[in-house]
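Enquirer: Make a model of this:
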Amino acid sequence: MKIAILGYGKMGKTIEQIAINRNHEIVYKTSSPIEVEELKKADVAIDFSIPDAAFNNITTCFKHHIPVACGTTGWLDRYEEAVKVCKEENGAFIYGSNFSLGVNLFFQLNENLAKLMSKFDEYKVDVEEIHHTQKLDKPSGTAITLTESILQHTDNKSWKLIENNEEVSDKEIPVVAKREDDVKGTHTIKYASSIDDIEIKHTAHSREGFALGAVIAAEWLHDKTGVFTMKDVLGL
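Expert: Below is the predicted model of the structure:
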């Protein structure tokens, strides 16, 4: 399969190596605005760019009939607009706030736990994420996905990014985002009561899990049309 990598930073370089190891060819890689003639050499694109570039990258792929798997976070205010363009162009699209197999299992575990805990009002839930200092968006897309899943299955109405120890209302989920040197990604969900705490946690040790999942998603997406998620790819 011929792959274009849109966003050739640390993740893009890891994706390149894994794709080559899986016998794919990287025909285009860029961190600059897309050169369409170069993009058109690809069978599929993988976008790990920056929030300001993601929407244009994705929709350019749709308009030139290149399936795209996107792992860039921080641009989701335009997600529905991107889906609309995908459908208009009969394109193929997977967005994942996190492509890691382990994280997607963690998403399912989080959803199951939220359903279980919804019956016990004495437990208050909070979310914490820790990433490297170069991460641009806060909170992480993974933390937002986890939190929104909790919202769907509990009486909480919204979430709030907590900085400087602000207070939250009874129906808000506090989300704490920390930035530390060389942290690949740690996400913790905690349900706390006066008697005890229940906690689940995912810790990434390298970028390879994210990159492998992105390549697997691109492989799965090739020759398909429609809008998908990692649940479709993994059969969850």
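
Enquirer: From now on I want contacts and neighbour counts done on CA atoms only, so please keep to that.
Expert: Noted.

Enquirer: in stretch 28-37, what's buried?
Expert: By neighbour count with 16 or more other Cα atoms under 10 Å, stretch 28-37 contains the buried residues Tyr28, Lys29, Thr30, Ser31, Ile34.

Enquirer: Show me which parts of the lengthiest helix in the chain are buried, residue by residue.
Expert: Longest helix in the chain by number of residues (criterion: DSSP state H): helix 101-117. For helix 101-117, burial by neighbour count (16+ other Cα under 10 Å) applies to Leu101, Gly102, Val103, Asn104, Phe106, Phe107, Gln108, Asn110, Glu111, Leu113, Ala114, Met117.

Enquirer: List the contacts of the helix or strand following that helix.
Expert: Following helix 101-117 in sequence order, the next helix or strand is strand 124-131 (DSSP states H and E). Contact partners of strand 124-131, identified using Cα atoms under 8 Å, 6 or more residues apart in numbering, comprise 139-140, 143, 147, 173-193.

Enquirer: Can you show me the strands along this structure?
Expert: Applying DSSP state E to the chain gives strands spanning 2-6, 25-30, 44-47, 68-70, 92-95, 124-131, 158-162, 172-179, 186-192, 197-203, 226-228.

Enquirer: now these as TSV including distance to Phe62?
Expert: Formatted as TSV, the strands of the chain follow (distance: least, Cα to Cα, whole Å):
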stretch	distance to Phe62
strand 2-6	13
strand 25-30	16
strand 44-47	10
strand 68-70	8
strand 92-95	7
strand 124-131	31
strand 158-162	32
strand 172-179	33
strand 186-192	32
strand 197-203	33
strand 226-228	11
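
Enquirer: Any idea which of those strands gets closest to Gln152?
Expert: When those are compared for distance to Gln152 using Cα to Cα, the nearest one is strand 158-162, at 10.0 Å.

Enquirer: Pull the contacting residues for the most centrally placed residue in the chain.
Expert: Nearest to the geometric centre of the chain sits Ser97, at 0.8 Å (Cα atoms, centre = their mean). Shown in contact with Ser97 (Cα under 8 Å, 6+ apart): Gly71, Thr72, Thr73, Gly141, Thr142, Thr145.

Enquirer: To check against the first, give me the structure of this:
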Amino acid sequence: MKIAILGYGRMGHMIEEVATQRGHEVVARIDKTDAALLEDGSLREADVAIEFSTPESGYQLCQAALKAGLPVVTGSTGWKEQLEALKAEVQSSGRGGLFAASNFSLGMNLMMILNEQLAQLMAPYPEYTPRIQETHHIHKLDAPSGTAITLAEGLIKQTPSLHDWHLGVETHDGSLGIEAIREGEVPGIHTVIYHSDIDEITLRHEAYSRRGFALGATLAAEYLLQHPVGVWSMRDLILHK
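Expert: All right, here's what the predicted structure looks like:
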């Protein structure tokens, strides 16, 4: 598989390392500041594009790669509305492939499935108040993380008393609190907490390095080559492997 990496930062470098170890070849490396190169045929040799850039450049890079006829794996966050529009565009056109996830860690995506199951079990017990806490390195640009938002959406979907989320520690007035902490070089910790006066239930995932995200993105690219048309997610990869 020949890969174009869109967004050649720390994640881009890690993806190249993991993909190469799995026998793939990186044929294009485009930094977020080199978006104009997309129009110069630099993607011509690639079979698939993997995008991990910034909230400002993610949409432009993905759109350009799709226009060039490449299926795209996208992992940058902070441009949710544009991403939803891009998904709708791919679905309605009936051509092109887009694999999107707020988090490519296999363990984190298993937690997302467990999160919805736990929320369904907890819904009849109002004495437990849910909230979410996420911790990341100081370089992360968006808060809360896209992963925390995905967890919140899954929890809210299964909890009739909740209708929205907000950035903050406490859950109140039907709005789920998401606390975002930025410290050191933490790759990522996400915790779903159900607190009552007598006890507390937590569901937690901690990433030890970016390698798990890079492996997941590479697996997503392999999956996308086998399913080149449509919109896909890590749930599809996990449940239909």
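
Enquirer: aligned partner of Trp165 of the second structure in the first structure?
Expert: Matched by TM-score structural alignment, Trp165 of the second structure corresponds to Trp159 in the first structure.

Enquirer: And the closest residue to that match other than its chain neighbours, how close does it get to Asn156 of the first structure?
Expert: With sequence-adjacent residues excluded and distances taken as Cα to Cα, 6 or more residues apart in numbering, Trp159 of the first structure is closest to Ile173, at 4.4 Å. Using Cα to Cα, to the nearest Å, we find Ile173 of the first structure at a distance of 7 Å from Asn156 of the first structure.

Enquirer: More neighbours: which of the two?
Expert: When Ile173 of the first structure and Asn156 are compared for neighbours, Ile173 comes out ahead with 23 against 18, by other Cα atoms under 10 Å.

Enquirer: ok, now how distant is the spatially most distant residue from the centre of the first structure from Glu16 of the first structure?
Expert: In the first structure, the residue that sits farthest from the middle, by Cα atoms, centre = their mean, is Ile195; the gap is 34.1 Å. Distance, Ile195 of the first structure to Glu16 of the first structure, by Cα to Cα: 49 Å.

Enquirer: Repeat that for Pro139 of the first structure.
Expert: 27 Å.

Enquirer: on that earlier part again, for the residue nearest to Trp159 of the first structure, give me its contacts.
Expert: Here Ile173 of the first structure is in contact with Val125, Asp126, Val127, Thr147, Asn156, Ser158, Trp159, Lys160 (Cα under 8 Å, 6+ apart).

Enquirer: contacting residues around the nearest residue to Asn90 of the first structure once chain neighbours are set aside?
Expert: Nearest residue to Asn90 of the first structure, sequence neighbours excluded (Cα to Cα, 6+ apart): Thr225, at 6.3 Å. For Thr225 of the first structure, the contact set (Cα under 8 Å, 6+ apart) comprises Pro67, Asn90, Gly91, Ala92, Phe93.

Enquirer: What lines up with Thr225 of the first structure in the second structure?
Expert: Under TM-score structural alignment, Thr225 of the first structure pairs with Val229 in the second structure.

Enquirer: contacting residues around stretch 62-78 of the second structure?
Expert: 38-39, 43-44, 46-55, 58, 86, 96-104, 142, 145-146, 217, 220-221, 224-225, 228-229.

Enquirer: and the gap between the residue mapped onto Leu109 of the first structure from the second structure and Leu203 of the second structure?
Expert: Aligned by TM-score structural alignment, Leu109 of the first structure pairs with Leu114 of the second structure. Distance, Leu114 of the second structure to Leu203 of the second structure, using Cα to Cα: 8 Å.

Enquirer: Likewise for Ala152 of the second structure?
Expert: Note on Ala152 of the second structure: its distance to Leu203 of the second structure, by Cα to Cα, is 13 Å.

Enquirer: So if I had to pick from the two, which one is more boxed in?
Expert: Just comparing Ala152 of the second structure and Leu203: by other Cα under 10 Å the higher neighbour count belongs to Ala152, 26 against 15.

Enquirer: Same list, the contacts of Ile173 of the first structure, but as a markdown table with distance to Arg22 of the first structure please.
Expert: Shown next, in a markdown table, are the contacts of Ile173 of the first structure (distance: Cα to Cα, whole Å):
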| residue | distance to Arg22 of the first structure |
| --- | --- |
| Val125 | 41 |
| Asp126 | 39 |
| Val127 | 35 |
| Thr147 | 34 |
| Asn156 | 43 |
| Ser158 | 42 |
| Trp159 | 40 |
| Lys160 | 41 |
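
Enquirer: Can you say which of those are buried?
Expert: Here, 16+ other Cα under 10 Å leaves Val125, Asp126, Val127, Thr147, Asn156, Trp159, Lys160 buried among those.

Enquirer: Turn these into JSON lines, columns for distance to Ala4 of the first structure.
Expert: JSON lines is the format used below for these (distance: Cα to Cα, whole Å):
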{"residue": "Val125", "distance to Ala4 of the first structure": "40"}
{"residue": "Asp126", "distance to Ala4 of the first structure": "38"}
{"residue": "Val127", "distance to Ala4 of the first structure": "34"}
{"residue": "Thr147", "distance to Ala4 of the first structure": "32"}
{"residue": "Asn156", "distance to Ala4 of the first structure": "41"}
{"residue": "Trp159", "distance to Ala4 of the first structure": "36"}
{"residue": "Lys160", "distance to Ala4 of the first structure": "36"}
